[in-house]
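Undergrad: Only the shape, not the letters, is given here:
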């Protein structure tokens, strides 16, 4: 989604942001407004408790604490952030485990007909693996959401051991998004006075070394500043640089065509950072639309084909909402009977015709009751 310019500056909190931007597709004139979604109204819940638009269907592909059908692998508890990777004629869906002990990440392998043909572990011995991000070189960055947590680079194919990446900083990590154009990785921090970071690898494709930077704002001008001590001790990374721009509970992160979208749960916003113009805008704010359908913003992903964003809720009425390029926000799906859970890990398969996500605690409200879903249907391509 190619934002060409940002305009109509306005003050929000302590910093200035732009409240609109235009695109090569229909233009964003303001933050997204409540309206009818491109797929129509949600239908009554199906047998899996999923309310979907007409023409879409769901299935459960894995359940926490149970053996994945057709494999010998027990699916992990508290499934969280996820992503899809091409695998020959099929694909792989990876999923984090947001457990304080026994965290890590697992993977489901699908064949060309979308049958699950394998399931396996790709990361062990870590804590509270919340979100993360896929890299262009087909690895999964699994992020620890704990104080002075690490980023781990993992192999979705299960062939190479995971590597700890301390150069990417030790803080309460949430999500990561790779920018292959500027060759940097954006990182969110899940605390109420969190920062927005980027990691500049010494060599693109190798995350063993590089420079962690933090976004600052002085007099309305944004800049990136080096973090002196990425280890974050004794001073937290977010408190080392003057004029660090603060964000209230950083969550999901997604990059597309010069824009890094990220969410903040403390104020229910979706931000759009224009990486070329070095400006920031609000793509969504629940205080700036009537009857906002999207609350408890969390994980985010996007469709390269249509430019649509899919934002999962941690709270609200447990929906994945769509934000379209023509500035409409609307429910895409809703879970029924999952009131003590949250929706996590939305990811489209490489063909863009299947959406994966999890209910982290399922209908039981327990981390051992997680459910991972697949939704199939006529996803739009433009």
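TA: Structure received. Just so you know, these numbers come straight off a predicted model, no measurement behind them. Residues are numbered from 1 along each chain as shown.
Undergrad: okay, CA-based contacts and neighbour counts for the rest of this
TA: Fine.
Undergrad: Now do the same for residue 160: helix, strand or coil?
TA: coil (DSSP: H, G, I helix; E, B strand; the rest coil).
Undergrad: so what's it up against?
TA: residue 154 (CA atoms under 8 Å, 6 or more residues apart in numbering).
Undergrad: And it, how far from residue 141?
TA: The gap separating residue 160 from residue 141 is 14 Å, by CA to CA, to the nearest Å.
Undergrad: one more structure, for comparison:
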């Protein structure tokens, strides 16, 4: 019995239903190596310029500066981090806009019916700067993060409500967030060459208005044990949060972040790595390093946003590279799942699965034009494994 089978047997035996939002990962023996992907080779580019494995199809959901089909709402520029929020029998896809406040920075939503038809779209956050990535909470809000010096986290309400800043979560160059309902904390990445990895411990779970910001402390190696230390001044002035705690481990350009089953994964673009932290064991190691891949060249470069599925597969989007979304499996393999052609001046952003796990949303932030006004948001459907 392989690790995937053992994992799924354990989940079923525990009477737990695993969804893409709470994916159960297998015991990765990182770092991942090249292998044939679980869906086979890519086919020729389709009408949308996307290469996919057999059985998968793509569609365009929205384009920047154009009305979202079926609504009167104009889709925002530079779509970036995203997530899917359950909404009755349907769902909502939320997406950040990585432009300045004067250019319309913030976040938007697209509302889908149970059959995947667009039934609405609207703005959920305005007047903020360079909202890059973020994270979904178990209480169905979206944490939209500003990627600027002393940036803020904004809690938005896709199901209804007014967005609010959460300064207790720290003022720094925020990237992504991932909620851990077991330890009742939120993990945070920092997009700096000497960035750190944080967790926010709310005073009360479900209320992010107050709490304690902590930073991961560890040695300089790529694996080992770690501890958490409190950041004295989360406001980050006059001393930046990343420079307040001695022994805080440096990560080169923190990007996407994903939590599932006592493990948190995050990406660092400066060295093309995916890190994994075993929260139960108190250890960290590499899930992927493009310098350690064999045989052949690394399929995944420019690592960025990351998400996961109930199968334990991780989907990692590229910022640059060959505009791929790659799959890292619990069997420690890495392969290309899809490739967007003709978008060399763009990056892939916002990968997120529906609750059923049969639809994957993502965006090309700048599309074929290479401009923030050229963003395109897609949906891929097909036989994703569960």
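TA: Yes, it's here. In this text the structure is predicted, and so the values were computed from the model without any measurement.
Undergrad: who touches both of residue 160 and residue 141 of structure 1?
TA: residue 154.
Undergrad: Give the burial count for the aligned partner of residue 368 of structure 1 in structure 2, as a bare number.
TA: Using TM-score structural alignment, the equivalent of residue 368 of structure 1 in structure 2 is residue 373. Neighbourhood size, residue 373 of structure 2 [other CA atoms under 10 Å]: 20.
Undergrad: Confirm residue 373 of structure 2 sits in a strand?
TA: No: Residue 373 of structure 2 is assigned helix when assessed by three-state DSSP, not a strand.
Undergrad: Which residue is the nearest non-sequential neighbour of it?
TA: Sequence neighbours aside, residue 77 is the residue nearest to residue 373 of structure 2 in space, at 5.0 Å (criterion: CA to CA, 6 or more residues apart in numbering).
Undergrad: Would you check that residue 188 of structure 2 makes contact with residue 171?
TA: No: using CA atoms under 8 Å as the test, residue 188 of structure 2 is too far from residue 171 to be in contact (11.4 Å).
Undergrad: got a list of what the counterpart of residue 241 of structure 1 in structure 2 touches?
TA: Counting by TM-score structural alignment, residue 241 of structure 1 lines up with residue 245 in structure 2. Counting by CA under 8 Å, 6+ apart, residue 245 of structure 2 makes contact with 215, 229-232.
Undergrad: Give me the residues contacting the longest strand anywhere in structure 2.
TA: Ranked by residue count and defined by DSSP state E, the top strand of structure 2 is strand 207-217. Here strand 207-217 of structure 2 makes contact (CA under 8 Å, 6+ apart) with 166-170, 196-204, 226-231, 234, 245, 247-249.
Undergrad: what about 6 Å?
TA: 166, 168, 197-203, 226-231, 247-249 (CA atoms under 6 Å, 6 or more residues apart in numbering).
Undergrad: Stretch 64-72 of structure 1 now?
TA: So stretch 64-72 of structure 1 is contacted by 62, 73-77, 118, 368-370 (CA under 6 Å, 6+ apart).
Undergrad: among those, which are in strands?
TA: 62, 118.
Undergrad: Residue 197 of structure 2 touches residue 189, doesn't it?
TA: Yes: here residue 197 of structure 2 reaches residue 189: they are 5.2 Å apart, a contact under CA atoms under 6 Å.
Undergrad: So those two - more neighbours on which side?
TA: More neighbours surround residue 189 than the other of residue 197 of structure 2 and residue 189, with 29 against 21 (other CA under 10 Å).
Undergrad: Just list the residues touching the more buried one, thanks.
TA: 175-176, 197, 254.
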